[in-house]
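Q: Let me see the structure of the following:
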Amino acid sequence: MAADFWAGYISGAIGIIIGNPLDVVKVRLQAGDSHSNAPSTQLTRFERANSLIRGAAAPILGYGALNAILFVAYNRTLTALDGPVTDPTNPVGVSPYSIWLAGAAGGLASWTVSSPTEFIKCRAQLDRRPEVSSWAVAKDIIRTRGWRGLYFGGAITSARDSIGYGFYFWSYELCKRYMTSNDESSHQAALKVLLCGGIAGVVTWASVFPLDMIKTRLQAQTIADHSPRATEAQSLLRPQGQTLNSFQIAKETYRAEGIKAFYRGLGVCSVRAFIVNAVQWAAYEWLMKSFTKSLGSEVKTQEPMTAA
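A: Got it, this is the predicted structure:
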């Protein structure tokens, strides 16, 4: 299988392992009311220490696959738009516009994995019952909503992913180009990848955070019937048991809590995004170079010897 598939898969899994604890805080801040806007408030509600890894199983498996599809689709779309790229980790000469489009295409392609993974993760992180796991949540969704229920909130998830990943690749490549120098050492190159990866993560989440907040509250509605300690947002967004759509959630949230509600948790998310994406991009580029070098060596050893 292609080098970018495995590089994307492994780096994606690494990113989830590192970033899941802060992601739990981010999701609970998004789903909470205007009085629960401090990470310390959310942390005191964790039933056990394992709450910090709540919902990690689905993302570790799913996000690895998502990241693999994302990078494969991105690289193939970039090739279709601008011709063959000699080094996928350094697309010199490719326009920023093409990079954004390729990133958006990659985000759409990864939707088949990201939508159910996000729904399961969100439900697992918001459910206060200590016995709830990703697997239990997945089985409950399938039992109550069928297999199609795994894609609840899929439309806003696909919009978030398409826009977000467009800015993800665009900001990363633009940052690398601005920081490139002719005489940089290997140490400087590694630091550049870490810094640019971190910046790309922050830019991405800043560009789509309101959409992510709406997605979280949309999916949080489905937990109300299964947990006596549902999140505070339930009472706000589900009057008389009504299930609201994305537009209604945005309207009701703005009416009740103002514009700040759409960015609640962005600080925690930005810290997480910088750390996770710095490591993830560094892992991806290192794996790509290692796999490409390994594949190149195999090709050379398999070439038939010619007579002198």
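
Q: hey, let's count contacts and neighbours off CA atoms from now on
A: Noted.

Q: show me where the protein has helices.
A: All helices of the chain, identified by DSSP state H, fall at 3-31, 39-43, 57-82, 96-109, 111-126, 134-145, 154-179, 186-220, 233-237, 246-257, 266-302.

Q: Can you tell me which of the ones you listed is nearest to N50?
A: Among these, the nearest to N50 by C-alpha to C-alpha is helix 3-31 (9.4 Å).

Q: Make CSV out of the helices of the chain and add distance to S51 and mean neighbour count.
A: What follows is those, written out as CSV (distance: least, C-alpha to C-alpha, whole Å; neighbours: other C-alpha atoms under 10 Å):
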stretch, distance to S51, mean neighbour count
helix 3-31, 8, 23
helix 39-43, 9, 14
helix 57-82, 12, 22
helix 96-109, 29, 24
helix 111-126, 8, 24
helix 134-145, 12, 16
helix 154-179, 24, 21
helix 186-220, 17, 21
helix 233-237, 19, 18
helix 246-257, 27, 15
helix 266-302, 17, 18
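
Q: Tabulate those (CSV), appending distance to N50.
A: Rendered in CSV, the data for the helices of the chain read as follows (distance: least, C-alpha to C-alpha, whole Å):
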stretch, distance to N50
helix 3-31, 9
helix 39-43, 12
helix 57-82, 12
helix 96-109, 30
helix 111-126, 11
helix 134-145, 13
helix 154-179, 27
helix 186-220, 20
helix 233-237, 23
helix 246-257, 30
helix 266-302, 18
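
Q: please give me the structure for this one as well, since I'd like to look at both together:
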Amino acid sequence: MGADNDNDSDGLSRTLKDLFAGAAGGVAQVLIGQPFDIIKVRLQTTSLYSSALDAGRQIYAHEGALAFYKGTLTPLIGIGACVSVQFGAFHEARRRLETWNKKYNPGRSELTYAQYYLAGATAGVANTVLSSPIEHVRIRLQTQPHGAAALYSGPLDCIRKLISHGGGVSSGLYRGTGVTLLREAQAYGVWFLTFEYLMKRTMRHTRREDIPAWKIALYGGLAGEALWLASYPLDVVKSKLQTDGLKKGEQVYKGAVDCAKKVWAKEGVMGFWKGLAPTLMRAMPVSAGTFFVVETTMRLIN
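A: Sure, this is the predicted structure:
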């Protein structure tokens, strides 16, 4: 019984450390990436701008510098929780897969690269329950008119109106959750797989804890690029669904499949890649900062 309690205590301690390190990485992610994200969303959901540079210039000219941090409170709280869940779920899935390997494949406890993808996809699925409403609120705040014409006074007002005008929690606040789940699974499967692949290659010559900080940041940045290249079309569909009209008579899209068909018919294949350039510009520093903070935090608290 004592041994079981010790194992339970160790497991809880590891999980709490994973969650804490992920939360720290999430805060860094939001602070670094929010200006890039608002440009990405504007390019995905409107045709007012000719390029990412034009979008940034117009947002600054018409709305001021603080406009690049519109809707930041929601992701600052929410993305911290999301990244915490991502890393917590990933490492829990990794440990369970290691246990499975030991049991059914004696002599091999390390994960295969397919299993790293599976652990990452599991993290994405677990994260969806938080990321779907958080991103919906953030996108609505980022794309609303400026000044007196603003539709929402803040995150709580936005949540209230999404629920009341959108037909409830599931069809209002959680609109676009199906495609969000697909995006999260694919995105975080590739994200964690890419980072761990690069780390494992380096670990042929050195221990993980001895890998220098600049390499961790570089590998994290490359993982961020891979994440978006692997999942961007799903993100475009999600953004369009989450900026569509709330009431049935105002909605352009019946769902994710209908949205994808209409994007293809109107804009062709390139319609699924609008806003990619600022997204990739954002992905490198944001993902680099996230993995750097998480790995550094884990080294400090372990």
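
Q: Can you pull the TM-score for these?
A: TM-score for the superposed chains, counting by TM-score structural alignment, normalised by the length of the second structure: 0.83, backed by 273 aligned residues with a C-alpha RMSD of 2.6 Å.

Q: Could you check which residue of the second structure pairs with I69 of the first structure?
A: When the structures are aligned by TM-score structural alignment, the residue of the second structure matched to I69 of the first structure is V85.

Q: Could you list which residues are in contact with its match?
A: The neighbourhood of V85 of the second structure, defined by C-alpha atoms under 8 Å, 6 or more residues apart in numbering, consists of L19, G22, A123, A126, N127.

Q: please redo it, this time with the cut-off set to 7 Å
A: Contact analysis of V85 of the second structure by C-alpha atoms under 7 Å, 6 or more residues apart in numbering lists L19, N127.

Q: Please determine how far it is located from A93 of the second structure.
A: 12 Å (C-alpha to C-alpha, to the nearest Å).

Q: what's the answer for K200 of the second structure, then?
A: As it turns out, when the distance is counted by C-alpha to C-alpha, K200 of the second structure lies 18 Å from A93 of the second structure.

Q: for I39 of the second structure, same thing?
A: Distance, I39 of the second structure to A93 of the second structure, by C-alpha to C-alpha: 34 Å.

Q: do T202 of the second structure as well
A: Going from T202 of the second structure to A93 of the second structure by C-alpha to C-alpha gives 23 Å.

Q: and for stretch 173-182 of the second structure, what span of the first structure is it aligned with?
A: Counting by TM-score structural alignment, stretch 173-182 of the second structure corresponds to residues 150-159.

Q: chain center to the matching stretch, what's the gap?
A: Going by C-alpha atoms, centre = their mean, to the nearest Å, the spacing between the C-alpha centre of stretch 150-159 of the first structure and its chain's C-alpha centre is 13 Å.

Q: ok, now stretch 263-274 of the first structure?
A: Between the mean C-alpha point of stretch 263-274 of the first structure and the mean C-alpha point of its chain there is a distance of 13 Å (C-alpha atoms, centre = their mean).

Q: Now tell me what touches it from outside.
A: 19, 22-23, 26, 29-30, 37, 198-199, 201-202, 209-210.

Q: Format those as JSON lines; extra columns: distance to Y63 of the first structure.
A: Supplementary listing: these in JSON lines, determined by distance: C-alpha to C-alpha, whole Å:
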{"residue": "G19", "distance to Y63 of the first structure": "12"}
{"residue": "L22", "distance to Y63 of the first structure": "16"}
{"residue": "D23", "distance to Y63 of the first structure": "13"}
{"residue": "K26", "distance to Y63 of the first structure": "17"}
{"residue": "L29", "distance to Y63 of the first structure": "22"}
{"residue": "Q30", "distance to Y63 of the first structure": "21"}
{"residue": "N37", "distance to Y63 of the first structure": "27"}
{"residue": "G198", "distance to Y63 of the first structure": "18"}
{"residue": "I199", "distance to Y63 of the first structure": "20"}
{"residue": "G201", "distance to Y63 of the first structure": "15"}
{"residue": "V202", "distance to Y63 of the first structure": "18"}
{"residue": "F209", "distance to Y63 of the first structure": "19"}
{"residue": "P210", "distance to Y63 of the first structure": "21"}
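
Q: List just the nearest of the residues you listed to R48 of the first structure.
A: Within the contacts of stretch 263-274 of the first structure, distances to R48 of the first structure taken as C-alpha to C-alpha reach their minimum at L22, with 15.2 Å.

Q: Translate the closest one into the numbering of the second structure.
A: By TM-score structural alignment, L22 of the first structure lines up with F36.

Q: so what's its match up against?
A: With C-alpha under 7 Å, 6+ apart as the criterion, the residues that contact F36 of the second structure are P278, T279, R282.

Q: Per the alignment, the second one pairs with which residue of the first structure?
A: The reference is to T279 of the second structure. Per TM-score structural alignment, T279 of the second structure is aligned with C269.

Q: separation between that match and D212 of the first structure?
A: C269 of the first structure is 11 Å from D212 of the first structure, where distance means C-alpha to C-alpha.
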